[in-house]
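> fold the stuff below for me.
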Amino acid sequence: MLIRNKLMLRFTLLVLGIQLSFSAFIYYFNASTRAQRFEHRLANSGTLAGRILVRTYKLEARMLNSLRWADLLTLPQEQISIYGPDNTLRYSNADAGSQAMNRARLQLMVKEPVVAFPREGRRETVGLLFSDTGNGEQYRIIVSAVDQVGWAHLRQLALLLGLGNLGALILTILAGWFFAESALRPVARITQQAGRISATNLGRRLSEGNGRDELAQLARVFNSMLRGLQQAFEGQKSFLAHASHELRTPLTTLTGTLETALEYDTSLPEAKESMAQSLDAARRLSSLTNGLLNLAKAEGALPAFAPVRLDECLNQALVQVRATYPGREWRLVFGTLPTETEADLFMLPGNAELLTTALLNLLDNAGKYSANPVRVEVDYADARTLLVRITDAGPGIAPNELNRIYEPLYRATGALTRPGYGLGLSLTQRIVQRHGGRLEITSALGQGTTASIWLPATPL
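Next up, the predicted model:
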């Protein structure tokens, strides 16, 4: 169901519920008032009959012939029965068949001066105790009648409320449609704008309207997502362009060398030289492929994290770079470490292989671009954060290139003459982010580069 229809339905049901509740209250209030008013009229009629028949001693003197029966009938279809102190019927204008119910009602007329009995259809009955002021004897008078005027008024009220609710329901549906259409018009506009955005024009943005309501917040979220998608698409395009270029170069070299060797090499020395060139191209191709596979691995699902010692990962990485750069000096420094704890230091949840790879990439970059000593510092930034800082004295990176060094296969100007494919920092950043950490590279031309990694540590 469309949101517009849901809003209309809920709005209509809510208003209809309020209307019906209010109408039921009005009808109940009027019905209760009618019953109380008619009960009072029945009691007054019974009192009038007592004054005329009992206190004038017409019942005792058998002088009822002097009365006109119609003079006592003040209510529609009124029936009056008067019982003496001995519970004998002294007077009744109703047929004899109705007295069986009245005699049963006498048992309930003991203490209360006025008793209202359950209604029989539309006929309502009231019994009252009436005392003769002369001899103090107590009579019981039972009066019943039909409130024709009151019931007619209730029928008119019910008809009026029904028609009013029906008209209000129609107006509510129209108002619900109007307000739903008005409220969802910005959503329809956002939907229309979003429908025009595709992979070829991710630079378009949604209108944020007044910039204050929930729809403006939704548009801002969409625009932020579009910016992220645009950056991801541009990064993917750049990655594909660089990857195709980097893969094409060793493949072309390998293919050309093999074709040349097959066609022209006639001696063993020439064949060995061609094989050496082909092997070098194959190694470059294998290194690049492994780098791309590692990057894909860091992007995919990782195995469950386990407790890892960061200092052991760092030691393994240092062993490898010392073998790769035997003449380089590596200075390992430990910062101020917590002393008031018995827990193991440098512990964090993670993947030891990936963390070693990330640290190795940073150390390899430092050794590759700097002939001077490289400083490696391990410290606690706070009780819950580990910090590794690697500082070299290399040529540095230009400020305009610092924002792009994390792109896969991107290489800064000073790195073009050095071996590598521009995958190390991108892979390291992915690994650090997957571990809930942060990588930051700071550099100045001619002064060197510092790579800092913050990683969430196991609480001490």
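> use CA for all of it now, contacts and neighbours both
Fine.
> any idea how far residue 46 is from residue 74?
Per C-alpha to C-alpha, to the nearest Å, residue 74 is found 10 Å from residue 46.
> between these two, who's got more neighbours?
Of the pair residue 74 and residue 46, residue 46 is the one with more neighbours under other C-alpha atoms under 10 Å, namely 27 against 14.
> give the contact list for that one.
Residues near residue 46 by C-alpha atoms under 8 Å, 6 or more residues apart in numbering: 80, 128, 141, 142, 143.
> try it again at 10 Å.
Shown in contact with residue 46 (C-alpha atoms under 10 Å, 6 or more residues apart in numbering): 40, 52, 72, 79-82, 126-130, 140-144.
> swap in residue 336?
Shown in contact with residue 336 (C-alpha under 10 Å, 6+ apart): 378, 379, 380, 381.
> also residue 403?
Applying C-alpha under 10 Å, 6+ apart, the residues contacting residue 403 are residue 441.
> one more: residue 224?
Residue 224 neighbours (C-alpha under 10 Å, 6+ apart): 205, 218, 230.
> what does residue 99 give?
Contacts of residue 99 by C-alpha under 10 Å, 6+ apart are 81, 89, 92, 105.
> all strands for the stretch 1-150 of the chain, in order.
Using DSSP state E, counting those that start in this stretch, the strands of the stretch 1-150 of the chain run over 79-83, 89-92, 114-120, 123-131, 138-146.
> right, so these: which one is the most enclosed?
strand 138-146 (a mean of 24; mean count of other C-alpha atoms under 10 Å).
> what's the closest of the strands of the stretch 1-150 of the chain to residue 64?
Within these, the stretch nearest residue 64 is strand 89-92; the backing value is 8.9 Å (C-alpha to C-alpha).
> ok, and the closest non-adjacent residue to residue 126?
Spatial nearest neighbour of residue 126, chain neighbours left out: residue 116 (4.6 Å); criterion: C-alpha to C-alpha, 6 or more residues apart in numbering.
> roughly how far apart are the one you found and residue 372?
111 Å.
> and if you look at residue 18?
In this view, residue 18 and residue 372 are 82 Å apart by C-alpha to C-alpha.
> same thing with residue 288?
28 Å.
> and these two? Which one has more around it.
residue 288 (21 against 15).
> thought the more buried one was touching residue 421?
Yes. Between residue 288 and residue 421 there is a contact at 6.8 Å, judged by C-alpha atoms under 10 Å.
> overlap of the contact sets of those two?
243, 246, 409.
> for residue 31, state which of the contacts of residue 336 is nearest.
Nearest to residue 31 among the contacts of residue 336, with distances taken as C-alpha to C-alpha, is residue 381, at 78.2 Å.
> helix, strand, or coil at the closest residue to the closest one other than its chain neighbours?
Among residues not flanking residue 381 along the chain, residue 387 sits closest, at 5.7 Å (C-alpha to C-alpha, 6+ apart). Here residue 387 is recorded as strand under DSSP: H, G, I helix; E, B strand; the rest coil.
> one more, please, to line up against the first structure:
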Amino acid sequence: MKTRTKLTLLFTIVTAVLVSLYGIAVYYFSKEAREISFYSELKAEATAKANLFFEGALTEKEMHRLYKSNIQTLTEVQVAIYDSDYHLIYHDDYKVDYVKEDSAMLASIFKRKQVSFFINNLQATGTVYTYQGKKYAVTAAGYDQYGYHSTLNLLSISIFIFIIILVLVYFAGLFLSKKALNPAVEMVKGVKNITAGKLQLRLEYQTEKDEFYELAKNFNLMLERLENSFSSQKNFVSNISHELNTPLATMTAELELALQKTHGTEEYRNIILNTLNDVKNLSKLSASLMNLAKASYDPSEINFEDIRIDEIVLDSYAKILKENPQYSIQINLDDSIEEQKLIYAGNHYLLLVAFTNLIDNACKYSPDYSCIVSIRIISGFLSVEFINHGSFISEKDYQNIFKPFYRTEEIPHKKGHGIGLYLTKKIIGLHHARLSVLSKDGITSFQILWP
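Down below sits the predicted model:
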């Protein structure tokens, strides 16, 4: 079932319930008002006939004649009068006695002074009338033909109007829901035109800031992110292909050269060493790509635990020196730092990759292959700083240093793939820390601030 139909039916049902409650309330209170009004008429009629009987304006026969004359044209109220000994002293028509008073009923009237009750479809009332110091019970009964007829007409009209209102509400609901959901229909048409090759398309939306405006706006922002992601993915794949092709092409050339003719032992040794270096280079690239994939996981899928930052720095120190014995690394840890301030929630493996990249980068671009790692507290933040001397980052490199596969043109002989700093930036971001770089007066510093 379409949303338009659901909204229309829901709107119609709610309206039906509300109108039904209103109709029931009107009918109920009209019915109650009719009963109260007719009881008042019965009491007035009882008092009037009692006055006529006792005051002697009309004889009993004339009152009987008046009663019989009136019932020919309208529903007359039947009145009866009893004395305090429960003896009947007057009745409009005792042959057709509506009330059929008994001693218990008369006793109740004398005791309560005023009673009202139903006898089948007839309404009846009993009241105490006082004349010359004596008390009399006067009963009056009648059928409210006009009142019942009016109430029945009200019920019929209410049901008819209720049906008309539901029909009108249903069609009005269809019209209004169509108009209200028209932006959604237009958005669906727009979405159908957007494909993987047309991510530059955007949904149009009105300037009125309603829910559809927010939906279209956020959908366009999502498309923009997807477009950037697809573009980055294409560039990423292109760069990977280029990076993989270089060592593979070199290895192919070296091996083809080895097969062309017979070489001496030293020449074969050099070919094998060159090929081995290319394999190691390819292995490093593969490891970097694997680490990049891990750093791109959803943060909720990465295992975080309490770790000590200084211990990871020491592990990175040992790893770098094992692979590059020529590097000189100095670690300065502020002795005043409390142990608790060195403990953070993080992923040991990813942080080890990040710190190793920063130390290797600092040593690689330092003339004497040296790096200083400084751990201290700055304005309440834990700072881990990687410093080298002699290198300088140009303005162009400064703007692109954290972009994937970007390599400086200032020092072309340095080997690398342009993944390390980009990967490090992602890892530090996953740990809700901040990585910044500063290059000035021959000193380059990469600083991580932990909250």
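> now what about the TM-score between them?
TM-score of the superposed chains, computed with TM-score structural alignment, normalised by the length of structure 2, equals 0.86; 444 aligned residues with a C-alpha RMSD of 3.1 Å.
> still on that earlier bit, most neighbours among the shared contacts of residue 288 and residue 421 of structure 1, please name it.
Highest count within those by other C-alpha under 10 Å belongs to residue 409, 25 neighbours.
> helix or strand for the alignment partner in structure 2 of residue 180 of structure 1, which one?
Per TM-score structural alignment, the equivalent position to residue 180 of structure 1 in structure 2 is residue 177. Assigned by DSSP states H and E, residue 177 of structure 2 belongs to helix 145-192.
> mean deviation (superposed) between that helix and structure 1, please.
Averaged over the aligned pairs, helix 145-192 of structure 2 sits 2.0 Å from structure 1 after superposition, using mean C-alpha distance after the TM-score superposition for structure 1.
> show me what that helix is packed against.
Helix 145-192 of structure 2 sits against helix 3-55, helix 211-260, with contacts defined as 3 or more C-alpha pairs under 10 Å, 6 or more residues apart in numbering; DSSP states H and E.
> thinking again about what came up before, and of the strands of the stretch 1-150 of structure 1, who's closest to residue 417 of structure 1?
strand 114-120 (107.6 Å).
> outside of that closest one itself, list whatever touches it.
36, 39-40, 42-43, 105, 108-109, 124-130, 140-144, 146.
> buried deepest among the helices and strands packed on helix 145-192 of structure 2, which one?
Mean neighbours per residue, mean count of other C-alpha under 10 Å, is largest over those for helix 3-55, with a mean of 16.
> next, the angle from it to helix 145-192.
Angle of helix 3-55 of structure 2 versus helix 145-192, following axes from the mean of the first three to the mean of the last three C-alpha atoms, to 10 degrees, is 170 degrees.
> tilt between helix 3-55 of structure 2 and strand 114-119?
Angle, helix 3-55 of structure 2 to strand 114-119, by the same axes, to 10 degrees: 120 degrees.
> mean deviation, helix 3-55 of structure 2 versus structure 1?
Looks like 2.2 Å for helix 3-55 of structure 2 (mean C-alpha distance after the TM-score superposition for structure 1).
> leaving out chain neighbours, which residue sits closest to the match of residue 180 of structure 1?
residue 4 (5.6 Å).
> hang on, that neighbour packs against residue 171?
No. The pair residue 4 of structure 2 and residue 171 does not pass the contact test of C-alpha under 10 Å, sitting 11.7 Å apart.
> shared neighbours of those two, anything?
In contact with both residue 4 of structure 2 and residue 171: residue 177, using C-alpha under 10 Å, 6+ apart.
> tell me the residue in structure 2 aligned with residue 369 of structure 1.
Checking TM-score structural alignment: residue 369 of structure 1 goes with residue 365.
> could you do residue 198 of structure 1 as well?
Residue 198 of structure 1 maps onto residue 195 in structure 2, by TM-score structural alignment.
> now for its match: which residues touch it?
If you count contacts by C-alpha under 10 Å, 6+ apart, then residue 195 of structure 2 has residue 201 around it.
> also residue 427 of structure 1?
Applying C-alpha under 10 Å, 6+ apart to residue 427 of structure 1 gives the contacts 291-292, 294-299, 354, 357-358, 361, 406-408.
> with residue 435 of structure 2 as the reference, measure out to the alignment partner in structure 2 of residue 278 of structure 1.
Residue 278 of structure 1 maps onto residue 275 in structure 2, with residues paired by TM-score structural alignment. Separation of residue 275 of structure 2 from residue 435 of structure 2 (C-alpha to C-alpha): 36 Å.
> can you give me the strands in the stretch 301-450 of structure 1?
Here the stretch 301-450 of structure 1 has its strands, by DSSP E, counting those that start in this stretch, at 306-309, 330-334, 347-350, 374-382, 385-391, 438-444, 448-456.
> and residue 318 of structure 1, which of the ones you listed is closest to it?
strand 330-334 (8.0 Å).
> is it true that residue 131 of structure 1 touches residue 82?
No. Using C-alpha under 10 Å, residue 131 of structure 1 makes no contact with residue 82, being 12.0 Å away.
> if we can go back for a sec, quick one, which of the contacts of residue 427 of structure 1 are buried?
The neighbour-count test (16 or more other C-alpha atoms under 10 Å) marks 291, 292, 294, 295, 298, 354, 357, 358, 361, 406, 407, 408 as buried among the contacts of residue 427 of structure 1.
> what is the most widely separated pair among those residues?
So for those, where distance means C-alpha to C-alpha, the most widely separated pair is 354 and 407, at 18.8 Å.
> would you turn the buried ones among the contacts of residue 427 of structure 1 into a markdown table with distance to residue 453 of structure 1?
Compiled in a markdown table, these are given as follows (distance: C-alpha to C-alpha, whole Å):
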| residue | distance to residue 453 of structure 1 |
| --- | --- |
| 291 | 21 |
| 292 | 22 |
| 294 | 19 |
| 295 | 18 |
| 298 | 17 |
| 354 | 14 |
| 357 | 13 |
| 358 | 10 |
| 361 | 12 |
| 406 | 14 |
| 407 | 18 |
| 408 | 19 |
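> okay, and which of these map to helices?
Residues of those located in helices (DSSP state H): 291, 292, 294, 295, 298, 354, 357, 358, 361.
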